[in-house]
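In: Quick one, structure for this:
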Amino acid sequence: MRRAVSTTLFGVALLLLTLGCTDKKEEEWINLFNGKDLEGWVPKITGYPTGENYGNTFRVEDGLLTVSYDKYYRFDNRFGHLFYEKPFSNYLLRIEYRFIGEQVEGGAQWALKNSGVMLHSQDPYTMGEQQDFPISLEAQFLGGLGDGPRPTGNLCTPGTHVEINGELIETHCIDAVAPTYNGEEWVTMDILVRGDQEIAHIIDGDTLIKYQHPVVGGDVVNNILPEAKKDGQALKSGYIALQSESHPIQFRKVMIKELNN
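Out: Below you'll find the predicted structure:
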C-alpha cells in the first residue's frame, strides 16, 4: 500500500513564512557542491568501506555532480550514498537534478529512473560495510517512464517511521501528489526541515508531502550494525546524502540555507 498526501497553498505559505522571517545569516545560501570536485563529500557504497568511491561512481563532469556506472560490469546491489561531511537540523535544501542515459545492467526494475536525497541520516562512519541504506528519511526522485503517472517527491523511510496528521505511518514509501517528469529535464526540489517538528517536500511552491516526528524504527535496511539502530529515537538532525541506485543522475545545484530553531 502506498499512501498519497496532498496540500494546496501550504507550500507557498510555508516558504514565504520561512524566507520572510529570516535574519541576515539565514539569507545566505551555502553551496554544498562547489561545481569543481567532491570536496566536503564522503561516499559509502555497499560492499566497500566508508570513503571508497568504487568505480568512480560519484564524480564531477562538466561542472555537474554526476552518478555514473560506466565502470560497472553489473550493478550487483552496490547501492551508494554520497554524504555531506556535517549534519544539519533546521534548514531549507534546494536540489536541481535530472536523470540521464540508461540504467546499468543488473539494476532492479523499481530502481529505473529512481534516486533521492537522504535527510536526517546516520553518520556514514557508523554504517556496516555491507549495509545497503542508511537509517534516514528519503525525499525520493522519480522519473516518468512514459506510460502514465510516476510522481516525484515521495517519502521513503529506511529504518524509520514518521507521523502524518498525527498518525504514525509505518509504510515504507508514501506517495506524494506531484508532477511526473518523463524526459531528461532539470527538476528543482526544495525541502524544508525543522528538526523533528515538520519536514516538507516542495516543487514550484506546491507542497508535495509533509510529515512530522520521525523516529528510528522498522526495517528496509540490511546488514546494519546493531549498535547503530536505537528504535524509538527521535530524529532531530542528521546527514544529507545523495543516492546511487543504478540509474545515472546528475545534480546541478545542492544548496542549503540554515534556519533558526
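In: rest of the way, CA atoms for contacts and neighbours
Out: OK.
In: Helix, strand, or coil at the residue lying closest to G205 once chain neighbours are set aside?
Out: Excluding its sequence neighbours, the residue lying closest to G205 (C-alpha to C-alpha, 6 or more residues apart in numbering) is V12, at 4.7 Å. Recorded secondary structure, V12: helix (DSSP: H, G, I helix; E, B strand; the rest coil).
In: Here is the second sequence; please produce its structure so I can put it next to the first one:
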Amino acid sequence: MKYFIAVLCTSLMFSSCKEETSSSLFNGKDLSGWHVDVPEMDTIPNTINPFIIRDGMLVSLGTPRGHLITDDIYKDYRLEVEYRFPGEPGNCGVLAHASTPRALYKMFPKSIEVQMQHEDAGDFWVIVEDIEVDNMVERRGPKSEWGITEGKNRRIVNLTDGSEKPLKEWNTMIIECLKDEIKVWVNGDLVNHGFNATVTSGQIALQAEGSEVEFRKINITSIVALSK
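Out: The predicted structure follows:
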C-alpha cells in the first residue's frame, strides 16, 4: 500500500503540468504573425526593415534598431529558439511578456528580456517590469541601484559560464514561462530561474540591437498547469 501511494504521489507530481502540441512562430517564408516596431521607420523615409527572411531563416540585421513582435499574446508556454551570430559577436535578445511599446528609452517595450548577447546568454534584463532570483545582491548588485527604468541596474546575471557554442555555431535557448516564473536553458544548461515576476503574459519580441543574428527555429509549446 505504501508503495502504491508513493508511486501515485510521484505520478501526480510529474503530471502537475501538461504540455500541448508545439507550433512554430516562424513559417520560413515571411513575417506572418509578427509586426515590426522600429522608431526610425516613423520619420526617416526609405528606412530598411531590419527583419528579413533569408535562405529560410529569420534574420535580424541589427540596424536600424527595434523589435519584431508577435501579434498574439501568450502565457504559460515553453519557447525554443535556435540562433547564431553568423559574423561578429554581438547583442540581441528575446523579450518575454512584452506589452506597452517604447516604454524604455523610447525603444524597448515593457517586458522581461532574456539576453542573447555573446557570452552573456541567459541574463535577465528587466524593462519596466521586474523579476526576482536567488542571490539577488550577488547577481544584480547593490539593492539601492536596482530599478526597472532608465539609469537603474536592470541586469540580473545568469548562473553559468561556457554554456554557449563557439561563434557561428547554432545555439538552442529554451525559455519556460509558467505563472510568475521564468526558466532559461542554453544548450541544455539551466542558466537562469526567476520568480515573482510582475507580469505573467504578453507578446514575444525579438530584437535588432546592433548585430546580425540568424534564427532557424522559433517554436512555442503551451503549458497547461493542472490544479493540485
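In: Can you give the structural similarity as a TM-score?
Out: Here the TM-score for the pair of chains, by TM-score structural alignment, normalised by the length of structure 2, is 0.76; 196 aligned residues with a C-alpha RMSD of 2.7 Å.
In: about what we covered before: corresponding residue for the residue nearest to G205 of structure 1 in structure 2?
Out: Matched by TM-score structural alignment, V12 of structure 1 corresponds to no residue in structure 2.
In: give the contact list for V12 of structure 1.
Out: G205, D206, T207 (C-alpha atoms under 8 Å, 6 or more residues apart in numbering).
In: Following the helix or strand R139 of structure 2 falls within in sequence, what is the next regular element?
Out: Element membership for R139 of structure 2 (DSSP states H and E) is helix 136-140. Helices and strands here follow DSSP H and E; after helix 136-140 of structure 2, the next one along the chain is strand 155-156.
In: sorry, back to before: switch the contacts of V12 of structure 1 over to CSV; also include secondary structure.
Out: Below are the contacts of V12 of structure 1 laid out as CSV (three-state DSSP):
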residue, secondary structure
G205, coil
D206, strand
T207, strand
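In: Top of those residues by number of neighbours, please.
Out: Greatest neighbour count in the contacts of V12 of structure 1, by other C-alpha atoms under 10 Å, goes to T207: 28 neighbours.
In: Map it onto structure 2.
Out: Under the alignment by TM-score structural alignment, T207 of structure 1 pairs with L190 in structure 2.
In: any idea how far A96 of structure 2 is from that match?
Out: Separation of L190 of structure 2 from A96 of structure 2 (C-alpha to C-alpha, to the nearest Å): 17 Å.
In: And the helices in the stretch 1-150 of structure 1?
Out: 10-20 (DSSP state H, counting those that start in this stretch).
In: Show me the strands in it, by range?
Out: 30-31, 41-45, 58-61, 64-67, 80-84, 90-99, 114-121, 137-142 (DSSP state E, counting those that start in this stretch).
In: I220 of structure 2 -> structure 1?
Out: Structural alignment (TM-score structural alignment) places I220 of structure 2 against I256 in structure 1.
In: what do you get for L167 of structure 2?
Out: For L167 of structure 2, the aligned residue in structure 1 is G183 (criterion: TM-score structural alignment).
In: separation between that match and T46 of structure 1?
Out: The gap separating G183 of structure 1 from T46 of structure 1 is 29 Å, by C-alpha to C-alpha.
In: higher neighbour count, these two?
Out: Taking other C-alpha under 10 Å, G183 of structure 1 and T46 do not tie; T46 has more neighbours (21 against 13).
In: what do we get in structure 2 for that one?
Out: Under the alignment by TM-score structural alignment, T46 of structure 1 pairs with P39 in structure 2.
In: shouldn't its match be in contact with M107?
Out: Yes: counting by C-alpha atoms under 8 Å, M107 is a contact partner of P39 of structure 2 at 6.9 Å.
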